[in-house]
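> Just the structure for this:
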Amino acid sequence: MRKLLIPLVLILIGVLVSSVYVIEEGTRGVVLRFNKIIELSTPGLHFKIPGMDSVKVIDAKIQTTNSSNNNREQRFFNVQKKELIVDYFVQWKIVDFNRYYETIAGGNNVEDLLLARLNGRLRAEIGKLSNEDIINDSNADTKSRNSLMIRVKDALNGTHHETVDNTPIDKLVNDAKKDPEASKTSLRAFGVEVIDVRIKKINFPDAVSGSIYARMRAEREVIARDKRFEGVKKAEETRASATLQATKILSEAERQSRATRGEGDANAAKLYADAFSKDKEFFSFIRSLKAYEQSFVGNDVMVISPDSEFFQYMKLKSDK
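Down below sits the predicted model:
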């Protein structure tokens, strides 16, 4: 009896060990019974039926896939039929582990399917935009790189009615591979959801980059020339306006000065007239003295008759 007890204990221990499994944080366990999914295990300690159940551990963290994962440059054409080399990455996570397992169990690579769909959508969206639109980072502009990435993400995730859970996985995969650009099947149908799409870098092929940059320089030179012409035009307008204002100010000042001088001359004339009317002889004498003062200056020669009235106040009167 003792000999049978030890093997029995060992068997029970083996059964117990094979019945226990641990799911680590950041992962999920898909429990299969005869290759059919029966439940999803969350992180922690779990039990299964040995020999009947098996567990497939799946990474539940956010994953990042780069466009360069397949070691091939992704080339697209814009609306001007110019070739672009686009380097991007996409972040995604598993939202339906059962559906995801059904996809990979059929021999399908979800990352390849994701990149195929993503390249198809990028090709369709980039084909609608010019180089300036793609370079533009404005969120407000519907024609910009940011809005392009948002539209691509929304198209990959799709809407609720585009998520067909009852359709066989193989049919959805074939449809997505057949025409990834026009396919509207949501990636949620494969158990994954796109969180973000980001374009890291956009380059031109070496063969055409020189001509494109030369054209861009020519366009910028035209813009710079127009700006300079606009500046010269505004400067001339400003100078003309300033000259007009200065002319107006000088004219007004001249008018006011002439009016002031006229008033002063009128007042002076009135004063002279008043003085002349009070004592005509004295006023005539003062005027003559001023005339003498202004006339006999310098070496000027005057030819005037001695009997002229000009010298009337310089003559000596004899006593009678």
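
> CA atoms for contacts and neighbours, from now on please.
Will do.

> As a check, name the ranges of all strands in this structure.
Counting by DSSP state E, the segments of the chain that form strands are 20-23, 27-33, 36-41, 44-47, 53-59, 63-66, 74-77, 83-94, 192-203.

> Let's have those in JSON lines, adding mean neighbour count and distance to Glu230.
Formatted as JSON lines, these follow (neighbours: other Cα atoms under 10 Å; distance: least, Cα to Cα, whole Å):
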{"stretch": "strand 20-23", "mean neighbour count": "15", "distance to Glu230": "70"}
{"stretch": "strand 27-33", "mean neighbour count": "19", "distance to Glu230": "64"}
{"stretch": "strand 36-41", "mean neighbour count": "15", "distance to Glu230": "70"}
{"stretch": "strand 44-47", "mean neighbour count": "12", "distance to Glu230": "72"}
{"stretch": "strand 53-59", "mean neighbour count": "17", "distance to Glu230": "61"}
{"stretch": "strand 63-66", "mean neighbour count": "15", "distance to Glu230": "47"}
{"stretch": "strand 74-77", "mean neighbour count": "18", "distance to Glu230": "36"}
{"stretch": "strand 83-94", "mean neighbour count": "17", "distance to Glu230": "35"}
{"stretch": "strand 192-203", "mean neighbour count": "17", "distance to Glu230": "34"}
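
> Isn't Asp53 up against Lys36?
No. Here Asp53 lies out of contact with Lys36, judged by Cα atoms under 8 Å, at a distance of 9.2 Å.

> thought Asp196 was touching Lys93?
No. Taking Cα under 8 Å as the definition, Asp196 is not a contact partner of Lys93, at 10.2 Å.

> How much space separates the nearest residue to Thr42 once chain neighbours are set aside from Ser54?
The spatial neighbour of Thr42 that comes closest, neighbours along the chain excluded (Cα to Cα, 6 or more residues apart in numbering), is Arg28 at 5.4 Å. Here the distance between Arg28 and Ser54 works out to 13 Å (Cα to Cα, to the nearest Å).

> Could you also give me the structure for this next sequence, so I can compare it with the first?
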Amino acid sequence: MKNWIWAVLIVFLAVLLLASASFYTVNQSQNALLMQFGKQISVQKAPGLYLKWPVLQNVEYVDKRLQNYSPQPESFLTQDKKPLLLSYFAEWQVVNPGVYYARLHDQANAQTQIGDVLRAALRSQIATMSMEALIAARQQEISSPVMQAADQHLSTFGIRLVDLRILQVGLPPELLQATYKRMEAEQTQQANTYHSQGKADAEQIRASAEKEKTSILADAYRQQEQIKGQGDAEAASIYGDAYGKDPKFFAFYRSLEAYRHALSDKTVLVLNPDSPFFKYFRHSLNEAGK
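Next comes the predicted model:
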């Protein structure tokens, strides 16, 4: 009796296990591939509960959500053979899970394939543009042709390229350092040119100022001599008029001028008392003696 109960229990459990292995679920973020002996039998894209043969069939799930691909910045050569560092970001999605699973099998292989395709498309596009044009280009001018070429290639793997964004365009570190040094040398050369030009301009300004100074001094000296000559002529005329009107007063005035220029507090003169120089002194002394 006990053996019969155990037999029924084992059969029940076996049926239960087979029944549970006969169903599988698909959620909204997945596509389900029904496989039999390694071959695809069907693809279920709608969410729900589905039936399969236990043991003989198995299910592989493929994520149908948007995936992203964001590698490290990579170096590319422009049309003028200049290396350029490019940083980019891509979004992709599985649209044909059967082809995707058959050719790539999993997401790791998909990322590798997407990277190879995008790298080749970017290299081809950048090779047609100069560095100046590439730096000045708008986002769509670079990404649109790359997306078109890459999406066409990735469609053979059941993948659709949804978006591609160029994040940054720059120079490799070694080239950037060389560019900084070249810019520094150019700025130094330009500063030296400005310094030399300024020095030359300063010399020219100084020479012009010196020339103008000499001209002004010469003109001033000429005017001085002219005024002095006019003054001397006017003084001579005045002296002549004064001498003509009163020769004695003129002689007296000239003697006073001579006394004023010749005599001072420390002046010592040794002259004969009868010298004409003391003419008016003797006259003054005689008047004082009276």
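
> sorry, back to before: so the residue nearest to Thr42 of structure 1 touches Val57, yeah?
Yes. Counting by Cα under 8 Å, Arg28 of structure 1 touches Val57, with 5.7 Å between them.

> could the strands of structure 1 be laid out in CSV, adding distance to Gln294 of structure 1?
Conversion of those to CSV gives the following (distance: least, Cα to Cα, whole Å):
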stretch, distance to Gln294 of structure 1
strand 20-23, 125
strand 27-33, 120
strand 36-41, 127
strand 44-47, 126
strand 53-59, 118
strand 63-66, 105
strand 74-77, 98
strand 83-94, 96
strand 192-203, 93
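
> Any chance you could list what contacts stretch 106-114 of structure 1?
Contacts to stretch 106-114 of structure 1, defined as Cα atoms under 8 Å, 6 or more residues apart in numbering, come from residues Thr65, Thr103, Ile104, Asp170, Val173, Ala176, Lys177, Leu187, Phe190.

> Which residues are in contact with the fifth one?
For Val173 of structure 1, the contact set (Cα under 8 Å, 6+ apart) comprises Leu113.

> For it, what is the corresponding residue in structure 2?
Matched to structure 2 by TM-score structural alignment, Val173 of structure 1 sits unpaired.

> so the helix or strand where Gln190 of structure 2 lies versus strand 83-94, what angle?
Under the criterion of DSSP states H and E, Gln190 of structure 2 resides in helix 173-245. If you take axes from the mean of the first three to the mean of the last three Cα atoms, to 10 degrees, helix 173-245 of structure 2 sits at 140 degrees to strand 83-94.

> So which of the contacts of stretch 106-114 of structure 1 wins on neighbours?
Counting neighbours by other Cα atoms under 10 Å, Phe190 comes out on top of the contacts of stretch 106-114 of structure 1 with 28 neighbours.

> Which position in structure 2 pairs with that residue?
With the correspondence set by TM-score structural alignment, Phe190 of structure 1 lines up against Phe157 in structure 2.

> What number of residues are in the vicinity of the residue lying closest to its match once chain neighbours are set aside?
Spatially, and ignoring its direct neighbours in sequence, Phe157 of structure 2 is nearest to Tyr100 (5.1 Å; Cα to Cα, 6+ apart). By other Cα under 10 Å, 21 other residues sit near Tyr100 of structure 2.

> how near is Tyr100 of structure 2 to Val162 of structure 2?
Counting by Cα to Cα - Tyr100 of structure 2 and Val162 of structure 2 are separated by 16 Å.

> Same check on Thr214 of structure 2?
Taking Cα to Cα as the criterion, Thr214 of structure 2 is separated from Val162 of structure 2 by 82 Å.

> So Asp219 of structure 2 versus Ala207 of structure 2, what's the distance?
Between Asp219 of structure 2 and Ala207 of structure 2 the computed distance is 18 Å (Cα to Cα).

> I meant Gly240 of structure 2, not that one.
According to Cα to Cα, Gly240 of structure 2 stands 48 Å off from Ala207 of structure 2.

> now Gly48 of structure 2
Note on Gly48 of structure 2: its distance to Ala207 of structure 2, by Cα to Cα, is 98 Å.

> Ok, Val8 of structure 2 next?
In this structure, Val8 of structure 2 lies at 124 Å from Ala207 of structure 2, with Cα to Cα as the measure.

> One more: Gly231 of structure 2?
Counting by Cα to Cα, the gap between Gly231 of structure 2 and Ala207 of structure 2 amounts to 35 Å.

> check contacts around the counterpart of Asp59 of structure 1 in structure 2.
Using TM-score structural alignment as the criterion, the counterpart of Asp59 of structure 1 in structure 2 is Asp63. In this structure, Asp63 of structure 2 makes contact with Ser29, Gln30, Asn31, Val94, judged by Cα under 8 Å, 6+ apart.

> Tell me the spatial nearest neighbour of the counterpart of Thr78 of structure 2 in structure 1, not counting adjacent residues.
Taking TM-score structural alignment for the superposition, Thr78 of structure 2 sits opposite Asn78 in structure 1. Using Cα to Cα, 6+ apart and skipping residues adjacent in sequence, the residue nearest Asn78 of structure 1 is Gly127, 4.2 Å away.

> same check, this time on Gly158 of structure 1
Excluding the flanking residues, the one nearest Gly158 of structure 1 by Cα to Cα, 6+ apart is Ser186, at 4.5 Å.

> Surely the one you found and Lys153 touch.
No. With contact taken as Cα under 8 Å, Ser186 of structure 1 and Lys153 are classed as non-touching, separated by 10.3 Å.

> Those two: which has the busier surroundings?
Under the criterion of other Cα under 10 Å, the comparison of Ser186 of structure 1 against Lys153 puts Ser186 first, with 25 against 21.

> what about that one, distance to Lys36 of structure 1?
Taken as Cα to Cα, the spacing of Ser186 of structure 1 relative to Lys36 of structure 1 amounts to 24 Å.

> try Gly26 of structure 1
As defined by Cα to Cα, Gly26 of structure 1 lies at a distance of 23 Å from Lys36 of structure 1.

> Check Ile286 of structure 1 too.
As it turns out, when the distance is counted by Cα to Cα, Ile286 of structure 1 lies 139 Å from Lys36 of structure 1.

> before we move on, what about Ile85 of structure 1?
Between Ile85 of structure 1 and Lys36 of structure 1 the distance is 44 Å, computed by Cα to Cα.

> do the same with Ala273 of structure 1
Per Cα to Cα, Ala273 of structure 1 is found 133 Å from Lys36 of structure 1.

> One more: Arg198 of structure 1?
As for Arg198 of structure 1, its distance to Lys36 of structure 1 is 37 Å (criterion: Cα to Cα).

> Perfect, I'm done here.
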